[in-house]
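> Fold the following.
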Amino acid sequence: MSEPERSLAAQEQLRVEQLKQADFNLQLATISNQTTKEELETTEHQVKIDKIQRINSKNSPSLPNSNSSKLSEITKLLQEHEGGWLYTLCTTRKVLIIEGEQDSFKSYTAALISFLRFHLKEHKLGWIVDSDYHQNKQKAWSILQKLGVEAYGANKNGEGIKAGIERFLEGIKIRDEDSSDVETIIFDELTTYGDYSECEDVAKSFMKFALSAPRKAAYGLIAITHAMTNEGTGKGAGMAATRKRGTLHLLLHADNDYNLTFQGILNGFKDDSGQLLEDLPVTLPDWFRPSKVAAMVNS
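Next up is the predicted model:
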């Protein structure tokens, strides 16, 4: 090979090496960009987790030093009342739907159940969505105030209701029952959610996720409504069978003058053998009242 030929071959070899290096640099840049994208997605996901954890930690005080003998007494009372159905409601995290007309003790019952879950099972109190919270704060929800309750939707605020629903929908994406503390969350005045233009869309999908997702996200969800219809559950549709199989449904009664009867019908409750008991007549015991329960726990 002549000198010119060797020089030409060397130049060609150099070009080949330069092309290989350029291709390598391109691959390296692609990998780097992909890594950066994955790191960014991971960071954004962690930010969401941290945000919810900060909210939860703010509303999750330590358990009070309640009298353990009193809690044992309450446990016994719950277990011995009408086959233990009320004990189940006060210790489970299965979705609970409380239905009833005005002045049937719905919200008070939800508050007492949440209060006892906190003391008996260490279920933290998450938040309440209630368009009438401004009226109910010192009434139905008064027993929960010392637990650090956070509320959405007071004063008929549609944006607030939407925020409370979206917090739940975000939570079921990032929480899991293995690493998250169990939280009780309450959605009151469910009948009205679909009437607010701000939350009409999320209200329609809320009940579907409320029936299927809380357990895996370590939520004990309580929903309160005036009627177990599509209209009464946020204008969602096609969930009748799921409601029947997957929830506890307590229907509370009032008399013709909206006086409390402390009586109702329970569906979704199973006996010790796992058999479903339909249309079970139930009563709320005389001691199952805010002042009496608070006194028993705090004495």
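> all contacts plus neighbour counts: C-alpha atoms, from now on.
Fine.
> For Glu44, pull up the helix or strand it's in.
Secondary structure assigned from DSSP states H and E places Glu44 in helix 3-58.
> tell me how far the very next helix or strand once past that helix is from the chain's mean position?
Next along the chain after helix 3-58, taking DSSP H and E as the criterion, comes helix 68-80. Averaged C-alpha coordinates place helix 68-80 at 27 Å from its chain's average position (C-alpha atoms, centre = their mean, to the nearest Å).
> buried sites along helix 68-80?
Judged by neighbour count (16 or more other C-alpha atoms under 10 Å), helix 68-80 contains these buried residues: Leu71, Ile74, Thr75, Leu77, Leu78.
> TSV for those, including distance to Asn259?
Conversion of these to TSV gives the following (distance: C-alpha to C-alpha, whole Å):
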residue	distance to Asn259
Leu71	30
Ile74	26
Thr75	28
Leu77	25
Leu78	24
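> quick one: contacts for Thr247?
The neighbourhood of Thr247, defined by C-alpha atoms under 8 Å, 6 or more residues apart in numbering, consists of Lys94, Val95, Leu96, Ile97, Leu211, Gly268.
> Please provide the structure for the following sequence as well, for comparison with the first:
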Amino acid sequence: MGLTDDENEAIKNQLQLEDYLKTRAVKHSEMDKQIASNLLDKHKAEKEIDKLLYKKSSQPLTNQSSDKQLVNSLIEALKSHEDGWLYDLIKNAKPLWLIGSQGSGKTNTAGAIALIRKYCFDAPIYQLIDRHATGENWEVWKLLDATLKAESEEEIGQALYDATDRWLQRIKEKPSTKQQIIIDEFTNLKKIDSCKEAAMKFFSMHLTDTRKGKEYFIGVNHYFTNESTVEGTFEARKSGTIQLKKFSANGETPLSRVQIVHGLVDENGNELEEVERTLPNWLEANNIYQHFNGKPIDFNHE
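Predicted coordinates:
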């Protein structure tokens, strides 16, 4: 006996319903898989983001720690050299004068000391005064990244006046931060009509005002006599400045030998006058710059 039309229709509807349910189940399964995949991708993405954020947040701390280690290693090397006189000299707020004949390496030593003060004592180089700033001395001076440079006679004359005015202003403001000024070949400036008056005032005031204004001073000169500086300032020069003499055996090659002429004292407070010392081999401007820019000095093998 065959099925009636109603029974056939019922079976057909039943089969269609089952097909629909199966299709929906498959779609739901695929959707569940896609959702799971999306969640997994999201989780992976969040982990990667977290890694990047952690790396980014920890980078300054890592750099900060590394910079501190570089500073500490250099300061330790300074303190360990001989009796620590070089560390005392660099940290001292008195104006520092490097004197010596041609070829004794005065400019290079000035640059090295300025860079140590910059990186270790947070004292950027604010002003550089040198008639040869972009000439023979440029290889050293470019490492300092000075804010202001004076090279021409007109620039130098104005820079000398600006410096004396700035010192007075800094003394009034009592700044908490330090900065530096460097002047090369001061003797020659006295012989230039447009600079002579400013140079005389500059020299007299630098004996006291640089220290009070928290401005590290480095001067480079062949001599430090009345003729090469300012007459009538002998006692002030002796008590208010540090004088370090450099040497060369042939007028071209600097020697490690130096002489503390005056301005420093020993651990008992006794004046060091014409005392022989040496500079470490690593005390070169480029070495100090590289130490803080990707090529640390290995003090154990220097």
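> Just the ones in helices from the contacts of Thr247 of structure 1, please.
Among the contacts of Thr247 of structure 1, the subset assigned to helices under DSSP state H consists of Leu211.
> and the contacts of Thr247 of structure 1, which are buried?
Of all the contacts of Thr247 of structure 1 considered here, the ones buried according to neighbour count by 16+ other C-alpha under 10 Å are Lys94, Val95, Leu96, Ile97, Leu211, Gly268.
> SS state for Ser131 of structure 1?
The three-state label for Ser131 of structure 1, taken from DSSP: H, G, I helix; E, B strand; the rest coil, comes out as coil.
> Gln263 of structure 1: which element?
Judged by DSSP H and E, Gln263 of structure 1 forms part of strand 260-267.
> Which residue numbers in structure 2 does whichever helix or strand comes after that strand align to?
Helices and strands here follow DSSP H and E; after strand 260-267 of structure 1, the next one along the chain is strand 269-270. Aligned using TM-score structural alignment, strand 269-270 of structure 1 spans residues 264-265 in structure 2.
> Comparing the matching stretch with structure 1, how large is the average distance?
For stretch 264-265 of structure 2, the mean distance from the matching residues in structure 1 following superposition reads 1.0 Å, by mean C-alpha distance after the TM-score superposition for structure 1.
> pretty sure Gly246 of structure 1 is touching Ala210, no?
No: taking C-alpha atoms under 8 Å as the contact criterion, Gly246 of structure 1 and Ala210 are not neighbours in contact, 10.4 Å apart.
> Give the residues shared as contacts by these two.
Both Gly246 of structure 1 and Ala210 are in contact with Val95, where contact means C-alpha under 8 Å, 6+ apart.
> okay, the two: which has more neighbours?
Set side by side, Gly246 of structure 1 and Ala210 give different neighbour counts by other C-alpha atoms under 10 Å, the larger being at Ala210 (21 against 14).
> Aligned counterpart of that one in structure 2, please.
Using TM-score structural alignment, Ala210 of structure 1 sits opposite His206 in structure 2.
> Distance of its match relative to Lys12 of structure 2?
Note on His206 of structure 2: its distance to Lys12 of structure 2, by C-alpha to C-alpha, to the nearest Å, is 109 Å.
> His43 of structure 2 now?
Separation of His43 of structure 2 from Lys12 of structure 2 (C-alpha to C-alpha): 46 Å.
> ok, now Thr187 of structure 2?
As defined by C-alpha to C-alpha, Thr187 of structure 2 lies at a distance of 114 Å from Lys12 of structure 2.
> What of Phe202 of structure 2?
The spacing between Phe202 of structure 2 and Lys12 of structure 2, counted by C-alpha to C-alpha, is 110 Å.
> which one of the two has more residues nearby?
Legend: neighbour count by other C-alpha under 10 Å for Phe202 of structure 2 and Lys12, higher for Phe202 (20 against 12).
> hang on, isn't that one packed against Ala159?
No: applying C-alpha under 8 Å as the test, Phe202 of structure 2 and Ala159 come out as separate, 9.7 Å apart.
> between the buried ones among the contacts of Thr247 of structure 1, which is nearest Phe105 of structure 1?
Distance to Phe105 of structure 1, by C-alpha to C-alpha, is smallest for Ile97 among the buried ones among the contacts of Thr247 of structure 1, at 13.2 Å.
> From the rest of the structure, what touches the match of strand 269-270 of structure 1?
Contacts of stretch 264-265 of structure 2 from elsewhere in the structure, counted by C-alpha under 8 Å, 6+ apart, are Asp88, Leu89, Ile242, Glu271, Leu272, Glu273.
> want to throw those into CSV with secondary structure?
Shown next, in CSV, are those (three-state DSSP):
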residue, secondary structure
Asp88, helix
Leu89, helix
Ile242, strand
Glu271, strand
Leu272, strand
Glu273, coil
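> Could you give me the ChimeraX selection string for whichever of those residues are buried?
With 16+ other C-alpha under 10 Å as the criterion, this ChimeraX line picks the buried residues out of these:
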select :89,242
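> Adding distance to Asn38 of structure 2, write the contacts of stretch 264-265 of structure 2 out as a markdown table.
Compiled in a markdown table, these are given as follows (distance: C-alpha to C-alpha, whole Å):
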| residue | distance to Asn38 of structure 2 |
| --- | --- |
| Asp88 | 65 |
| Leu89 | 65 |
| Ile242 | 72 |
| Glu271 | 78 |
| Leu272 | 77 |
| Glu273 | 79 |
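> Could you single out the nearest of the contacts of stretch 264-265 of structure 2 to Thr233 of structure 2?
Each of the contacts of stretch 264-265 of structure 2 was checked against Thr233 of structure 2 using C-alpha to C-alpha; the closest is Ile242, at 14.1 Å.
> give the contact list for the aligned partner of that closest one in structure 1.
Ile242 of structure 2 maps onto Leu248 in structure 1, with residues paired by TM-score structural alignment. Residues counted as contacts of Leu248 of structure 1 (C-alpha under 8 Å, 6+ apart) are Lys94, Val95, Leu96, Ile97, Leu266, Asn267, Gly268, Phe269.
> one more time with 7 Å, if that's ok
Contacts of Leu248 of structure 1 were listed using C-alpha atoms under 7 Å, 6 or more residues apart in numbering, and they are Val95, Leu96, Ile97, Asn267, Gly268, Phe269.
> In structure 2, which of those still touch?
Using both residues aligned by TM-score structural alignment, their matches' C-alpha atoms under 7 Å, structure 2 keeps these contacts from the contacts of Leu248 of structure 1: Val95, Leu96, Ile97, Asn267, Gly268, Phe269.
> So Phe262 of structure 1 versus Pro285 of structure 1, what's the distance?
With distances defined as C-alpha to C-alpha, the gap from Phe262 of structure 1 to Pro285 of structure 1 amounts to 8 Å.
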